[in-house]
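Undergrad: sharing a model prediction with you, sequence too.
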Amino acid sequence: MRALSLEIALEVVLRRQEREVLHRQQQLAAAKLAAAHAIATHAELQQEAGDASAEQPLIGLDAIQSQLEILAKELTGECLAVMPGGAQSQESLDASRPLDEDAMRRGVTLLTLYQESVRNDPASLDYARWMSEAGGQVRTAPILPPRLLIFDRRVAVVPIDPAHTRRGALCTREPAIVATLCALFFQAWETAIPLGAAGSSDRISPTEKELLKLLAGGLTDEAAAKRLGVSLRTVRRQMSSLMERLHASSRFEAGLKAAQSGWL
């Protein structure tokens, strides 16, 4: 230990602090470099994982809704939707409205297929009319493919189990699968009826005609109701009306007269 003048002592202390600051700066620069390397490596691994698997399971309603929100935000051109089952739940309509509204505002084309029986549900019918008035295109058909959504013909979301949609969904980007689902959609779209189209002059609705075909094919009332997305009571009421209009005393006679009238 030795005594120094004030000037020399201050200079020594300042140099020591400068060395410490320089050392910290070097450590910080090394840490930044390591972090950048780690982030780049992580991104590469994620991309490789994504390329290796074009399918993503979505388990639970929250996971499905979150993914749909992301896909809706990324939409740039077109969304194709098949919504079977007739009447849609109010929960589903409320969740879909802001996404559809935002997409149409951005110029996205929405093509939606509903089951013919949706015309009997005021809430679902109002929603379909709102979509049409806002710029979307809506058509209905007596029988539809399983529920599906296709975003920009690049990504498709389908239920894991079409009979129990709450079990989860599958989000796929596999080109062959998406192309097949697009073909299935447009096959149904071409034969569907625009929402605002006038009724046919055949004196029979598309749903009634399809009901006759299903029953003539051997399906029970219960099975026909499930295929048409209506209740068993509705099927029996429609069949009773058809028999009355055909002046038939039995379903067998109704089938014969329907064929003679060109309804089958």
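TA: Ah, there it is.

Undergrad: only C-alpha atoms from now on, for both contacts and neighbour counts.
TA: Noted.

Undergrad: what sits against residue 32?
TA: With contact set as C-alpha atoms under 8 Å, 6 or more residues apart in numbering, residue 32 has no partners.

Undergrad: and it, that's in a strand?
TA: No: according to DSSP: H, G, I helix; E, B strand; the rest coil, residue 32 belongs to no strand; its state is helix.

Undergrad: how close does it get to residue 26?
TA: Residue 32 sits 10 Å away from residue 26, taking C-alpha to C-alpha, to the nearest Å as the criterion.

Undergrad: equivalent analysis for residue 72, please.
TA: Going from residue 72 to residue 26 by C-alpha to C-alpha gives 45 Å.

Undergrad: which residues in this protein form strands?
TA: Using DSSP state E, the strands of the chain run over 55-58, 78-83, 109-115, 137-141, 148-151, 155-159, 169-172, 193-194.

Undergrad: use this one as the comparison:
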Amino acid sequence: MFGQVAAGERHHGVIGRRYAATVLHGLGLSDVDESVYRSVLRRRPGSIAELARTLELSRHRVEKAIQHLRALGLLQPGAPGQPPTAADPEIAIPVLLRQRHEQLEDVTTHLPALAAEHRLAAFGDAHHQAVEVIVGSEEIRHRTAALAATANEFLIFDRPPYAYDPSGEVEGELPFLERGVTIRVVYDSTALQDPLRLANVRTLAAHGEQARVLPKVPLKLTIFDQHTAVVPLTREEVSESVALVHESGLLDALLALFETLWSSAPVLDRPHDTAPIPPEDADLLTLLAMGVKDAAVARQLGVSIRTARRRISGIMDRLGATSRFQAGRESERRGWL
């Protein structure tokens, strides 16, 4: 059959055109489907039999393609014995694209369950599903890339040593930020001693990465969509083995650790005033660091609760803090307390 098709392409321009532009495969169309669709789209006259002869296909194959194209909404019924007419592609094709997108999204939501079935089959015991050990740099890259490709959130602990050149960091992460992925990173302060890496982090933060820093981060960690964590099992620059931690009590503990350190870490190098703060703001920070409630703060400062809350909000904005505990830590770092 392949020899016949090849010969036909040499001697008949129709077949050459028939397979020349298969741009609709992504919508589930075969070569024959697209050939029939394009022919009808060009409004070639004649019956189904004539259409089959023109395309050098059997009538059965043409009728089967027409049936499929009608089911997709690309063709509309014609008169009895006559070929169908084409729906407006600017209307029909976007509808199909939305349907395919919804189908792909549905598949994505089932990935965790499918992965759990795979782990169960691989390990044979549900009690050993929580941790999967991946060995080999190529396999590690393959598995982490697959997780990243479908994830909507990355939670990361970043610390040395590194196996890669920092010059490619921005280009590697920007596509995820542009796709709308939420990326929260807690950096170990030693990671930012390299001026190039610090510049990269500032660039990524300007594009939407949420970056914070602590004097020490306990481990390297990446959690995808809060359902799979990647933890290197060695301290070398290139780890030849990692643990994939799936939904379990262990993953819950890693998530809790991330959120605890995230809440206590100051925002990375946010521009701020270096001038001394007014004495009344120093008093306010001291009260906040002591955990004093709003009403007591208002009484101590001799202002209304509304005014106290406004001043608390203002000083937290100035510090780039999202919690009072973080405001206290950032004030200490700046030498305000």
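TA: Yes, it's here. Being a predicted model, the structure only gives us computed values, none of them experimental.

Undergrad: residue 72 and residue 26 of structure 1 - which one has more neighbours?
TA: Legend: neighbour count by other C-alpha atoms under 10 Å for residue 72 of structure 1 and residue 26, higher for residue 72 (18 against 12).

Undergrad: what do we get in structure 2 for residue 253 of structure 1?
TA: For residue 253 of structure 1, no equivalent position in structure 2 is identified, counting by TM-score structural alignment.

Undergrad: meant to ask about residue 19 of structure 1
TA: Taking TM-score structural alignment, residue 19 of structure 1 has no aligned residue in structure 2.

Undergrad: again with residue 173 of structure 1
TA: Per TM-score structural alignment, the equivalent position to residue 173 of structure 1 in structure 2 is residue 246.

Undergrad: export the strands of structure 1 to JSON lines and tack on distance to residue 263 of structure 1 and mean neighbour count?
TA: Rendered in JSON lines, the data for the strands of structure 1 read as follows (distance: least, C-alpha to C-alpha, whole Å; neighbours: other C-alpha atoms under 10 Å):
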{"stretch": "strand 55-58", "distance to residue 263 of structure 1": "43", "mean neighbour count": "17"}
{"stretch": "strand 78-83", "distance to residue 263 of structure 1": "26", "mean neighbour count": "21"}
{"stretch": "strand 109-115", "distance to residue 263 of structure 1": "20", "mean neighbour count": "23"}
{"stretch": "strand 137-141", "distance to residue 263 of structure 1": "16", "mean neighbour count": "23"}
{"stretch": "strand 148-151", "distance to residue 263 of structure 1": "30", "mean neighbour count": "22"}
{"stretch": "strand 155-159", "distance to residue 263 of structure 1": "34", "mean neighbour count": "23"}
{"stretch": "strand 169-172", "distance to residue 263 of structure 1": "38", "mean neighbour count": "20"}
{"stretch": "strand 193-194", "distance to residue 263 of structure 1": "17", "mean neighbour count": "18"}
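
Undergrad: let's have those in a markdown table, adding distance to residue 67 of structure 1.
TA: Output for the strands of structure 1, formatted as a markdown table (distance: least, C-alpha to C-alpha, whole Å):
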| stretch | distance to residue 67 of structure 1 |
| --- | --- |
| strand 55-58 | 8 |
| strand 78-83 | 15 |
| strand 109-115 | 18 |
| strand 137-141 | 23 |
| strand 148-151 | 12 |
| strand 155-159 | 9 |
| strand 169-172 | 9 |
| strand 193-194 | 29 |
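
Undergrad: closest to residue 45 of structure 1 out of those?
TA: Of all the strands of structure 1, strand 55-58 sits nearest to residue 45 of structure 1, with 16.4 Å by C-alpha to C-alpha.

Undergrad: which secondary structure elements does the closest one contact?
TA: strand 169-172 (3 or more C-alpha pairs under 8 Å, 6 or more residues apart in numbering; DSSP states H and E).

Undergrad: how big is the offset of the strand it packs on relative to structure 2?
TA: Compared with structure 2 after fitting, strand 169-172 of structure 1 has a mean deviation of 0.9 Å; criterion: mean C-alpha distance after the TM-score superposition for structure 1.

Undergrad: not counting that strand itself, show me its contacts.
TA: So strand 169-172 of structure 1 is in contact with 54-59, 64, 155-161, 178, going by C-alpha under 8 Å, 6+ apart.

Undergrad: if we use 10 Å, what do you get?
TA: Strand 169-172 of structure 1 has contacts (C-alpha atoms under 10 Å, 6 or more residues apart in numbering) with 53-61, 63-64, 67-68, 148-150, 154-162, 178.

Undergrad: in stretch 161-169 of structure 1, which residues are buried?
TA: Buried residues in stretch 161-169 of structure 1, counted by 16 or more other C-alpha atoms under 10 Å: 168-169.
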